[in-house]
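Q: below: sequence and its predicted model.
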Amino acid sequence: MQRRKLDAAETLRTLGKSYNSGAEFAQVVVTDGLATPQDVLEAQSLHYGALQLDRSIHPVDSSLSGLLDPETCLTLSALPWLRIGDTIVIATSQPQNFDAIEAALPAEIGSVAMALALESDIHGEIAARHGSDMVRRAETQVDAPDSCRDMDRLTPLAALIGAAFALLAIGLLIARPDLFFSAAVLVAMATLLMAQILKLSAFCAGRTPPRGGGGRPRTTPPFSVLVPLFREENIARDLLQRLSRLDYPRAQLDVMLVLEAQDDTTRKALAETELPAWMRVIEVPDGPITTKPRAMNYALRFARGELVGIYDAEDSPAADQLLQVAHHFQRAPPEVACLQGILDFYNPHANWMSRCFTIEYATWFRIMLPGLARLGFAIPLGGTTVFFRRDALERVGCWDAHNVTEDADLGMRLARRGYVTEMIPVVTREEANNRPWPWIKQRSRWLKGYMITWRVHMRRPLRLLHDFGAWKFLGFQLVFLTAFMQYLLAPVLWSFWLVLAGWAPPLAAWLGTGQMTALLWCFLGAEAVSLMVGVAAVSRSPHRGLLPWVPTMFLYFPLGAIAAYKAAWELLTRPFYWDKTMHGHSTPDRPDAEIPEDQPR
């Protein structure tokens, strides 16, 4: 079949796109659908006078696998392929960078020659030969002292301390239940007050919206977007449609759909849809754990981008989101390593739970996180609509593959290394989890992850204090301890509603009437702060119709207590278990609800 040639107008347009975006001409040709990767490979072969290699026809010589490590091969898009006499043939999909490839080879290698191969063939061969080793490294690439991967190993000392604490608590409960309950009330009240002080401080500090947004970058660097998928057959087609709205030069966009090797259902769903040239599938080999951070660590090795973003399967980002992120990174100093966007929902009116979930997220992303950033605290990242400078991400070891809230942990490790996370006013909408048991399962994973993250970083409190400084150290305690302690001690706090009905708690015998009244007013004041902040959060969102539902939030959070006890049990029994949240059960409230049109106020 005769190869199609570009006419003069197409060539000029392609050259213009290449110049404006910074992408290679060949990549623009492919992503614009003017040629296939094979067409480009044949044209480059003629231009460079180089041999074409096809993985299905020309087997790779396994004896050459030690010349370059797989990570270097992926970075350079090159692979030692075969020998011809005394010459080693190096296949590449980027012939314009062959000088860098030669510089990376051992000095004693001798004569080399360049050949050309599709990037997919090079990546496929690397994955086939080195995938198991690479995924093992992906599981352990965070340094052991900073990882939770040893948390399922019970040392004799830890067992002794745990047993002693349990026996003490049980003994006190049996011998002096009044003293046990009174101590629990005081601890619960202290936690509640710390949480509300933090919430009020964040509210006051974050009254001004996050800076940034609204601009376009001078250049558009290569941008890799990782989308981890697991059993997402119900949402795969919608995901492709939503990601296709992204307004970023296609030749610089690298969307990676990350699948587990055993996930046949999602693979089948994707196979029914033709993927565009700027979107590809990365399969993660099997292993002892199946977690999102493990999958992302592996997939990042195959990424092309200088910037890296994360989306979830049900996400619907604003069209100009990546442009705004690139613009913000270009203006920000190098220590700004991460940008966190805002999450919202496209089904807030599905039922009462979705309304409450939307209010809760508005509080977290529009009040708490901007406030924490302005207070100078380290930000626990969200698992999606979060963006990184790739070099900084790799310097801190990327994600802890065993932590079920890898995002919050990564936020702390970035801060400990001196990097800064900023909030950026870009919005992604997703599906609100609005069914009771799936909500509890999701929340238990988050709370378990917060418990794990606090425990890991508090292994060496003095080192943490040194890394953070006193102010960030205080913020770390306020954010993480109050997050799970409030839920664990929630049943104790509920007793204050009985006090309003006339019940006299055991603590009353220890405190005077004035002190009990003060505690009661503290409890009511905390509820008032939550109500005020909830109203402010909804007012800053496009969901002002949810304002009448803010007072019902006190009925919503008791589900979190169930999740907290589930999390505590799993912390002891299976700390690395990832309780999967299934998506695709709730449709958008209206056809255009999934398209973010609001800017934070």
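A: Okay, I see it.

Q: going forward, measure contacts between C-alpha atoms and count neighbours the same way
A: Fine.

Q: what lies in contact with the strand or helix carrying Gly124?
A: Using DSSP states H and E, the element containing Gly124 is helix 119-140. When contacts are defined by C-alpha atoms under 8 Å, 6 or more residues apart in numbering, helix 119-140 is touched by residues 54-55, 60, 70, 74, 77-79, 91-93, 149, 284-285, 287, 294-295, 297-298, 302, 400-402.

Q: which of those residues fall within helices?
A: Filtering these for membership in helices, criterion DSSP state H, returns Pro70, Leu74, Arg294, Ala295, Asn297, Tyr298.

Q: name the SS class of Ile88, please.
A: Three-state call for Ile88 (DSSP: H, G, I helix; E, B strand; the rest coil): strand.

Q: isn't it up against Leu67?
A: No. Using C-alpha atoms under 8 Å, Ile88 makes no contact with Leu67, being 10.3 Å away.

Q: now, of the contacts of helix 119-140, which are buried?
A: With neighbours counted by 16 or more other C-alpha atoms under 10 Å, the contacts of helix 119-140 contain buried members at 60, 70, 74, 77-79, 91-93, 149, 284-285, 294-295, 297-298, 302, 400-402.

Q: so what touches stretch 238-257?
A: Applying C-alpha under 8 Å, 6+ apart, the contact partners of stretch 238-257 are 21-24, 27-28, 30-32, 220-229, 278-282, 299, 303-305, 313-323.

Q: quick revisit: Ile88 and Leu67 - which one has more neighbours?
A: Higher neighbour count among Ile88 and Leu67: Ile88, with 18 against 14, using other C-alpha atoms under 10 Å.

Q: let me see the contact set for the more buried one.
A: Pro80, Trp81, Leu82, Gly110, Ser111, Val112, Ala113 are the contacts of Ile88 under C-alpha under 8 Å, 6+ apart.

Q: pick the one among those closest to Ala103.
A: Val112 (11.5 Å; C-alpha to C-alpha).

Q: ok, that closest one - contacts?
A: With contact taken as C-alpha under 8 Å, 6+ apart, Val112 is in contact with Thr87, Ile88, Val89, Ile90.

Q: centroid-nearest residue for this protein?
A: In the chain, the residue lying closest to the centroid (C-alpha atoms, centre = their mean) is Gly383, at 2.9 Å.

Q: in three-state terms, label that one for me.
A: coil.

Q: picking that back up, give the buried subset of the contacts of Val112 as a ChimeraX selection command.
A: In ChimeraX syntax, the buried subset of the contacts of Val112 is picked out as below (16+ other C-alpha under 10 Å):
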select :88,89,90
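
Q: okay, pairing it with this:
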Amino acid sequence: MSTQFLKLVQATRVPPLMGPKKRAASTAEHASPLGAYLLDARAISPGNLAKALALQLREDARLGDILIANGWVTERDLMMALSAQYGIGFADTALPPHDLDMIRSVPWELCLQYTVVPWSQTGGMLILATSNPDKIPQIRAALPPGLGNVLFTLAPEVEVLKAIALGHGKALARRAEAKVPERMSCRNWATSLSSLVVPTLCIVLIFNLLFHTTMTLAVLSLLACALLISNVIFKGTALWFHLTEDKSEFHSHRDHGSQTKRPIISLFVPLFKEPRIAGPLVQRMARLDYPRELLDICLIVEEHDIETRMALARAAIPSWFRVIVVPDGTPRTKPRAMNYALNFARGSIVGVYDAEDAPEARQLHAVANRFAIAPKKVVCLQGRLDYYNPRQNWVSRCFTIEYATWFRLFLPAIKRMGLAVPLGGTTLFFRRDVLRELGGWDAHNVTEDADLGIRLARLGYETEMVDITTHEEANAATWPWVKQRSRWNKGYFMTWVVHNRQPIQLLRDLGLRKWLGFHMMFLGMILNAALAPLLWSTVVVAFGMHHPIMTLLPEWAVWPMALVFTLATVLTITLALVACRASHLRFLRLWVPLTLPYFQLTTLSTYKALFETVRKPFYWDKTEHGAFGGAEHDVQTPEAAGIERKPVIFGTPIKDTAPNIQALPDQLTKVPVIKVGTDGTIRRIS
């Protein structure tokens, strides 16, 4: 390949700090060699450089990223300065690599670890492009033997990652399908005994109904009553924990500072067949108030989803967004797409949002603060979910009430009870290293979030609730609601089966309390919904009619049964009323009694879910977003919303008014005083 793919920088402008000894001395004085080159080239003002150095003390970001994100230097000027600093050329990004075999000559693990990729060849020598020139010695030592001598060149990080995806994308996509250990994954469902659970139960049930009808109905009705009693106990306990909760715990997450540097956060937003919602999504995510140099928003789309990709191409996507295209494969699921994107995540924290989400602007500060002070075993934070279209109709009102009960009452109570938290699918935040250690998400599980919550608990990690809220679009039509709920129920049932492949090991991993809670929340929910019609049928006893359950119970048991049914109904209504105490939810209290027929739809969705575990276990019955107002809701720009885009230091905006270096100590605390020499060097003097 011709050398036209390289642009070399002349060495005549290299300042005095270029030599190794001078550079070491500069580092000892906490100076910035990169800043010296930028000042020497007149690419940046001293005031902006000083502000960038102040930010670097408080943020886990490279100086170059801070300068680019805040518009204080152009990418070309930065590349020129880095080229001079390290004495290497920089790649022509207009002519990216296209030789796949050449790219694959370096393993993807090494490429991703150091952000390096084979870029071109010249004179029989391989040229590697990297965005981390400070890592060149480590890269050289880690290269596979047989590559021979190599040269290094500079390239922007995004261009290096594009080239890695070009050469290794298909291999990474295949790996994304099977990252979770097989014993904890659904991927072998069709070839394992797991797939026989539902058919076997159906055969046994039909046989007994044909030959032992009365006794079978009686036993099932008794089981339904027992499950109802356990459900009443569980709900009553959750209500008690909620009412005795110390609310100050939540506020401390938002207000507590930390001496650690503010981290980079990667946000995953998977999209599939979402052309209607793509544009509004970009505007909503752009409202997140977090330093741009620390924000890595990844819009994840499938390779074959042309409509969504074109919608994103038409949208005005800010520079701190990335579109990650997932190579085609099976299954086409959200967890597979996120597993693929996890390879390219820049942040030490990984967050997950849905396509229709509208998160609070200051969410990420609360997340960063909480992770900074939380014990290392806390590896996941779960935020609250709410809906922005609760007034649309009866279904949306009931759905909003249900979400309020689950996220505002049940999940915090589950955490306080010491049980494993079944995660919701959005407003989730993870420590990236632990997420990779776990293998990410099960690509074949249609409720990958709940499954991940159990896997975290099995390894001794913890999930906490954090005081933030994301609004999303409530499903406001009956059949789409049933389809969505059937996917959730199918995933819960398959998760329960998979984790019970080794029941003794599951008990050892979780401990007795979490083990009982797991069965109650996963299997109990499915059985409660599936057997609910038998409970409804017992109402005939109140009218003096015979019911099969009375063959197993004495006559006096009718009154305790009636008491349990009444208590369950009153408790369900009470939980919803308590959950709707927030001011924006109080109007829903009048609608709470109408949730009783709403919950009966769960039975229909459960039957559909159990059927699909046999016929199409990995089928993702997709929810259409934007059909109920999500495409139009609150899509104003950050400027229209009054959000100021300024660098943030530990939650406090920096005043963008420093005209010179001498003025900075009066405006920022603990900022180093630096001096710019006539030769372009920068030294710290206090």
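A: Looks like it came in fine. Keep in mind that this is a model prediction, so the values were computed, not measured.

Q: TM value for the aligned chains?
A: The TM-score (TM-score structural alignment, normalised by the length of structure 1) is 0.93; 591 aligned residues with a C-alpha RMSD of 2.4 Å.

Q: identify the residue of structure 2 aligned to the residue nearest to the centre of structure 1.
A: When structure 2 is aligned by TM-score structural alignment, the residue opposite Gly383 of structure 1 is Gly425.

Q: biggest helix in structure 2, by residue count?
A: Longest helix in structure 2, counting by DSSP H: helix 213-243.

Q: and the next helix or strand past it?
A: Scanning onward from helix 213-243 of structure 2 (DSSP H and E), the first element met is helix 248-255.

Q: ok, Arg304 of structure 1 to Leu67 of structure 1 distance?
A: 22 Å (C-alpha to C-alpha, to the nearest Å).

Q: please, where are all the strands along the stretch 401-550 of structure 2?
A: For the stretch 401-550 of structure 2, the strands defined by DSSP state E, counting those that start in this stretch cover 428-431, 462-472.

Q: re the thing from before, got the contact list for the match of Gly383 of structure 1?
A: Val352, Tyr353, Asp354, Thr447, Glu448, Asp449, Ala450.

Q: same question, Phe230 of structure 1
A: Leu259, Glu260, Asp263, Thr266.

Q: can you tell me what it aligns to in structure 2?
A: Checking TM-score structural alignment: Phe230 of structure 1 goes with Phe272.

Q: distance of its match relative to Gly630 of structure 2?
A: Remark: distance between Phe272 of structure 2 and Gly630 of structure 2 (C-alpha to C-alpha) = 15 Å.

Q: ok, Gln382 of structure 2 to Thr574 of structure 2 distance?
A: Distance of Gln382 of structure 2 to Thr574 of structure 2, given as C-alpha to C-alpha: 24 Å.

Q: and what of Arg62 of structure 2?
A: Distance from Arg62 of structure 2 to Thr574 of structure 2, by C-alpha to C-alpha: 52 Å.

Q: and the helices in the stretch 451-600 of structure 1?
A: Using DSSP state H, counting those that start in this stretch, the helices found in the stretch 451-600 of structure 1 span residues 461-488, 490-500, 513-539, 553-556, 558-573.

Q: sorry, back to before: roughly how far is the longest helix of structure 2 from the heart of the chain?
A: 34 Å (C-alpha atoms, centre = their mean, to the nearest Å).

Q: for that helix, packing partners?
A: Judged by 3 or more C-alpha pairs under 8 Å, 6 or more residues apart in numbering; DSSP states H and E, the packing partners of helix 213-243 of structure 2 are helix 197-211, helix 411-416, helix 524-537, helix 558-579.

Q: just name the most buried of the ones you listed.
A: Mean neighbour count (mean count of other C-alpha atoms under 10 Å) peaks for helix 411-416 among these, with a mean of 21.

Q: helices of the stretch 251-400 of structure 1, start to end?
A: 264-271, 292-300, 321-331, 352-363, 369-375, 390-395.

Q: so how far is the first one off the chain centroid?
A: When you say that, I think you mean helix 264-271 of structure 1. With C-alpha atoms, centre = their mean, you get 23 Å for helix 264-271 of structure 1.

Q: ok, average deviation of that helix from structure 2?
A: By mean C-alpha distance after the TM-score superposition for structure 1, the fitted helix 264-271 of structure 1 averages 1.0 Å away from its aligned residues in structure 2.

Q: ok, now the third one?
A: Once the two models are superposed, helix 321-331 of structure 1 sits on average 0.7 Å from its counterpart in structure 2 (mean C-alpha distance after the TM-score superposition for structure 1).

Q: let me see the contact set for the residue opposite Leu41 of structure 1 in structure 2 once aligned.
A: Taking TM-score structural alignment, Leu41 of structure 1 has Met79 as its aligned residue in structure 2. Neighbouring residues of Met79 of structure 2 by C-alpha under 8 Å, 6+ apart: Phe90, Leu154, Ala155, Pro156.

Q: cutoff 10 Å now
A: Val9, Leu38, Gly64, Gln85, Gly89, Phe90, Ala91, Ser131, Leu154, Ala155, Pro156 (C-alpha atoms under 10 Å, 6 or more residues apart in numbering).

Q: number of nearby residues for the third one?
A: Applying the criterion other C-alpha under 10 Å, we find 21 residues in the vicinity of Gly64 of structure 2.

Q: the aligned partner of it in structure 1 is in what secondary structure piece?
A: Under the alignment (TM-score structural alignment), Gly64 of structure 2 pairs with Ala26 in structure 1. Assigned by DSSP H and E, Ala26 of structure 1 belongs to helix 25-31.

Q: which residues touch that helix?
A: Residues from elsewhere that reach helix 25-31 of structure 1, judged by C-alpha under 10 Å, 6+ apart: 6, 10-11, 13-19, 21-22, 33-41, 43-44, 94, 249-253, 276-279.

Q: stretch 536-547 of structure 2 too?
A: 214, 217-218, 221, 225, 534, 548-550, 558-559, 561-562, 565.

Q: so which bits of it are buried?
A: Neighbour counts over stretch 536-547 of structure 2 (16+ other C-alpha under 10 Å) mark Thr538, His547 as buried.

Q: circling back: just the closest of the contacts of Val112 of structure 1 to Met582 of structure 1, please.
A: Closest to Met582 of structure 1, out of all of the contacts of Val112 of structure 1 and judged by C-alpha to C-alpha, is Ile90, at 44.1 Å.

Q: now the residue mapped onto that closest one from structure 2: closest residue in space that isn't a chain neighbour?
A: Mapped onto structure 2 by TM-score structural alignment, Ile90 of structure 1 lines up with Leu128. Excluding its sequence neighbours, the residue lying closest to Leu128 of structure 2 (C-alpha to C-alpha, 6 or more residues apart in numbering) is Pro118, at 4.4 Å.
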